[in-house]
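Asks: My questions are about this predicted structure, shown below with the sequence.
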Amino acid sequence: MTTVQWILPVALILFALLAGIIGEKVIFTKLSRFVTKRQILGGEVIFNSLRRMTFIWFTLAGFSAAISYSSLKIDADFKILLQKVITIIFLSSVTFVLARLTAGFVSLFIHRTEGVPASLISNLAMTIILVLGTLIILQTVGIEITPIVTTLGIGGLAVGLALQDTLANLFSGFYLIVSKQVRTGDYVKLDDGQEGYVTDITWRNTTIREISNNVIIVPNSKLASAIFTNYHLPEKEITLTMNVGVSYNSDLEEVERVTVEVAKDVMREIAPELIAIEPYIRFHTFNDFSIDFTLYMRVSEYFDQRMGKHLFVKKLHKRYQQAGITIPFPIRDVYMQDNGAENSDMEVD
């Protein structure tokens, strides 16, 4: 009789496990591939959030059914305890799914919005969902949350004093985001000379990737109080300047024409979208060996200056040679006085 009583509960649990495995390995996998292939917006986020949950939910349903429909003699209090455990596990899994969904869709929205840091906002959204879910679970199983909230409020003061640096970095990160002084993708240069692209702003620090692919970790509070230059504000496009000197024998009208043509040629290669903005030169100095001028041309962003200068020097040097324009270099005439004759005329008594 005892063996017969175990048949139904075990059968329900095994059926639930089998259904969970089939749902996870077959149905869930095929649907995930279908969504990925069709590139449905948000589909990948949904399936990543529900991963492994199909098996967990089928398993919980099997155990719940086994407890409810079992003919085994189970103590009422123990039965209630098992149901509460199942409820807690189920609500916890739902909370995790909602937290993943929230963080995923926030990150998806952020990635479609240029310059908004991803980690800090998505992690904050996930934390809020987890906290609310935990409070709901406690309320559901009969635990009063009011004393807990009150205790957390009082204890928060002590925690705040103990975690001053952490909280300072957290609020500094929010300040940087809200003020829009720094955005992901911006090229910044710190007051100590370090520079690079901002890749992320987390709850504690800001990550900056140098051109050499090294990573600089700056605490948010330090960055919020530092003097730095953001080369992407108010816009990414900047003006590249180059100082050049030509000989006094040069035809300055021809120098201007050739130089501007070379600058336009460079812009066609590195900043074709800005070609409508005409480059120009301004003569400014009668130097010792040359007449000096400065070229001004627009490039797409700060880092494009390097390639722009590289191409401009090569092309300008070639064009000046073809046009017979000379870039002078310093020449000094040195006159030496020979005192040997005077010494040779001297007589010694």
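Replies: Done, it's in. Model, not experiment: these values are computed from the prediction.

Asks: rest of the way, CA atoms for contacts and neighbours
Replies: Noted.

Asks: Name all residues that make contact with Ala263.
Replies: Ala263 makes contacts with Pro279, Met297, Phe312, as judged by CA atoms under 8 Å, 6 or more residues apart in numbering.

Asks: Repeat that for Leu157.
Replies: By CA under 8 Å, 6+ apart, the contact set of Leu157 is empty.

Asks: For Lys84, see how far away it is.
Replies: Distance of Leu157 to Lys84, computed by CA to CA, to the nearest Å: 33 Å.

Asks: neighbours around Tyr248, how many?
Replies: Tyr248 sits with 17 neighbouring residues when counted by other CA atoms under 10 Å.

Asks: hang on, it is in a strand, isn't it?
Replies: No: note on Tyr248: no strand contains this position according to DSSP: H, G, I helix; E, B strand; the rest coil, which reports coil.

Asks: was I right about it contacting Asn287?
Replies: No: taking contact to mean CA atoms under 8 Å, the distance of 9.5 Å between Tyr248 and Asn287 leaves them out of contact.

Asks: Strands along the stretch 51-200 of the chain, start to end?
Replies: Per DSSP state E, counting those that start in this stretch, the stretch 51-200 of the chain carries strands over the ranges 187-190, 195-201.

Asks: So which bits of the first one are buried?
Replies: Counting neighbours by 16 or more other CA atoms under 10 Å, one finds that the buried residues in strand 187-190 are Tyr187, Val188, Lys189.

Asks: In addition, the following structure is provided for comparison:
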Amino acid sequence: MINEFWNLVVETWEQGIRGIGIDNIIICLGILIGSLVARSLMNTYLLDKIASFTEKSETTLDDEIIESLRGPFGLIPVAFGLYLITSYLPFTGSLDLLATNLVKMLVIYTIFSALANLTKPLLNLLSDNSWLTPAMTTWLSRVAGVLIWIVGITMMLDIWGIEIGPIIAGLGLFSVAVALGAQDMFKNIIAGIFILSEKRFQPGDRIRISNGLHGIVESIGFRSTQVRLLDTSPVFVPNTDLSDSQVINHQDMSYRRIFWTINLVYSTKAEQLENICKDIENYINNSDNFVQNPGQENFVRVTELGSSSIDLTILCYMSVIDYTQFSQVKQELIFNIMSAVENHNSDFAFPSRSIYIENQGPE
């Protein structure tokens, strides 16, 4: 009785699953666990060691390359482990073909995943060129990634003996049908290409669109551009609207301009006006906040005798682009103007009207 039971155990152990013994299954599980451990060790020790070494370099390109290869690099021991399993197990016929093709697909996925991840850091290497902006780099990396994966998927299908020609022909007919119903999408894509090529704006620029939108560009996508308004709410603007609209890029300003009209009371004498103009102009010319615009000099002049005031025009430029700093400079200028007016015993005028009533007396 015991011998028969033992023979049953041995037979079950040797037969296993579809003729693969349990000992073979345990060995295969050991290989799989070993490959996963090797993957973890490679990511934890080897790549981290290389990353710590590249951090000492002046450029960030090598750091980006290491991070982009971290995922695909970890698949190498897994692919090798699966290859060992398929070689060790006594697969035959269609089962052997299936296992071999799965290993080939994993190898192809590893290779093309590495190539797709490398496109962005390699294109960033070219972003120092004036013609290749960060936004164009993002676009090109996406397009290159799509093309790389198209080739990779084609190779995967070829492994299973699937012919690509009929699929491409079918996609051609399908693309015609899609193009007829997605004309707006293609218009937005083409408009986005023109926006990038003309370098109208880049992510991080503060722009104002003709319809009144005013905010910071966050990203330029295939179909739309995301603008973060000054109240922090995001707006997605179709690229065709941006391409056809007047867009003011405040980030590309050479100078910020102040063009003010100051109204003083009519009791101000000519000498007082001249001294007020000199004090304000001296402050502008001697302050580090203001610059000389080669196209137009800074000035403070009496320009008009208004209906209820003597008008002074202040025109000056500053190199400060940031709005917060710009507001601070304006505040300091306003305080200086108030001091100059007060020091010379004048005052600010406000719109007023004098009414004279004639007393004709009794008739």
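Replies: Nice, thanks for sending it over. If you're wondering where the values come from, they're calculated on a predicted model, not measured in any experiment.

Asks: overall similarity of the pair, as a TM-score.
Replies: These two chains, once laid on top of each other, score a TM-score of 0.81 by TM-score structural alignment, normalised by the length of structure 1; 335 aligned residues with a CA RMSD of 3.3 Å.

Asks: Need the buried residues of strand 187-190 of structure 1 in JSON lines (columns: distance to Thr229 of structure 1).
Replies: JSON lines is the format used below for those (distance: CA to CA, whole Å):
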{"residue": "Tyr187", "distance to Thr229 of structure 1": "8"}
{"residue": "Val188", "distance to Thr229 of structure 1": "5"}
{"residue": "Lys189", "distance to Thr229 of structure 1": "5"}
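
Asks: returning to that earlier point: I'd like to know which of the contacts of Ala263 of structure 1 are part of strands.
Replies: With strands taken from DSSP state E, the overlap with the contacts of Ala263 of structure 1 comprises Met297.

Asks: between the contacts of Ala263 of structure 1, which is nearest Leu130 of structure 1?
Replies: Proximity to Leu130 of structure 1 was ranked across the contacts of Ala263 of structure 1 by CA to CA; first place goes to Met297, at 52.0 Å.

Asks: Unless I'm misreading it, the closest one sits right up against Asn243, doesn't it?
Replies: No: Met297 of structure 1 sits out of contact with Asn243 when judged by CA under 8 Å, with a separation of 12.0 Å.

Asks: quick one: which of those two has more around it?
Replies: For Met297 of structure 1 versus Asn243, neighbours defined as other CA under 10 Å are more numerous around Met297 (23 against 12).

Asks: That one maps to what in structure 2?
Replies: Residue correspondence, TM-score structural alignment: Met297 of structure 1 in this structure matches Cys316 in structure 2.

Asks: can you tell me which residues contact its match?
Replies: Taking CA under 8 Å, 6+ apart as the criterion, Cys316 of structure 2 is in contact with Arg257, Ile258, Phe259, Ile284, Phe290, Val291, Glu297, Asn298, Phe299.

Asks: aligned partner of the last one in structure 1?
Replies: Under the alignment defined by TM-score structural alignment, Phe299 of structure 2 is paired with Tyr280 of structure 1.

Asks: ok, the closest residue to its match other than its chain neighbours - contacts?
Replies: Using CA to CA, 6 or more residues apart in numbering and skipping the chain neighbours, the partner closest in space to Tyr280 of structure 1 is Tyr296 (5.4 Å). With contact set as CA under 8 Å, 6+ apart, Tyr296 of structure 1 has these partners: Thr239, Leu240, Thr241, Met242, Pro279, Tyr280, Ile281.

Asks: Can you flag the buried ones in those residues?
Replies: With neighbours counted using 16+ other CA under 10 Å, these contain these buried positions: Leu240, Pro279, Tyr280, Ile281.

Asks: So which of those is the closest to His111 of structure 1?
Replies: His111 of structure 1 has its nearest neighbour among the buried ones among the contacts of Tyr296 of structure 1 in Leu240, at 29.7 Å by CA to CA.

Asks: how close does the closest one get to Glu114 of structure 1?
Replies: With the distance defined as CA to CA, Leu240 of structure 1 ends up 24 Å from Glu114 of structure 1.

Asks: Met1 of structure 1 too?
Replies: Taken as CA to CA, the spacing of Met1 of structure 1 relative to Glu114 of structure 1 amounts to 68 Å.

Asks: Give me the more crowded residue out of those two.
Replies: Comparing Met1 of structure 1 with Glu114 by neighbour count (other CA under 10 Å), the higher total belongs to Glu114, at 11 against 5.

Asks: quick one: that one and Leu108 of structure 1, what's the gap?
Replies: Distance, Glu114 of structure 1 to Leu108 of structure 1, by CA to CA: 11 Å.

Asks: which of the contacts of Tyr296 of structure 1 does structure 2 keep?
Replies: When the contacts of Tyr296 of structure 1 are mapped onto structure 2 and scored by both residues aligned by TM-score structural alignment, their matches' CA atoms under 8 Å, the shared contacts come out as Thr239, Leu240, Thr241, Met242, Pro279, Tyr280, Ile281.

Asks: With distance to Ser221 of structure 1 and secondary structure added, can I get those residues in CSV?
Replies: Putting the kept ones among the contacts of Tyr296 of structure 1 into CSV (distance: CA to CA, whole Å; DSSP: H, G, I helix; E, B strand; the rest coil) gives the following:
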residue, distance to Ser221 of structure 1, secondary structure
Thr239, 31, strand
Leu240, 32, strand
Thr241, 34, strand
Met242, 37, strand
Pro279, 41, coil
Tyr280, 42, strand
Ile281, 42, strand
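
Asks: Closest to Thr199 of structure 1 out of the contacts of Ala263 of structure 1?
Replies: Comparing these against Thr199 of structure 1 with CA to CA picks out Met297 as the nearest, at 27.9 Å.

Asks: got a list of what Trp6 of structure 1 touches?
Replies: Remark: with contacts taken as CA under 8 Å, 6+ apart, Trp6 of structure 1 is in contact with Ser70, Leu72.

Asks: What separation is there between it and Ser70 of structure 1?
Replies: From Trp6 of structure 1 over to Ser70 of structure 1 (counting by CA to CA), the distance is 8 Å.

Asks: Against Ile190 of structure 2, how distant is the residue nearest to the spatial centre of structure 2?
Replies: Centroid-nearest residue in structure 2: Ser219, 4.2 Å away (criterion: CA atoms, centre = their mean). If you measure Ser219 of structure 2 against Ile190 of structure 2 using CA to CA, the figure is 16 Å.

Asks: What lines up with Asn188 of structure 2 in structure 1?
Replies: Using TM-score structural alignment as the criterion, the counterpart of Asn188 of structure 2 in structure 1 is Asn169.

Asks: if we can go back for a sec, which among the strands of the stretch 51-200 of structure 1 is found nearest to Ile27 of structure 1?
Replies: Between the strands of the stretch 51-200 of structure 1, strand 195-201 lies closest to Ile27 of structure 1; by CA to CA that is 36.3 Å.
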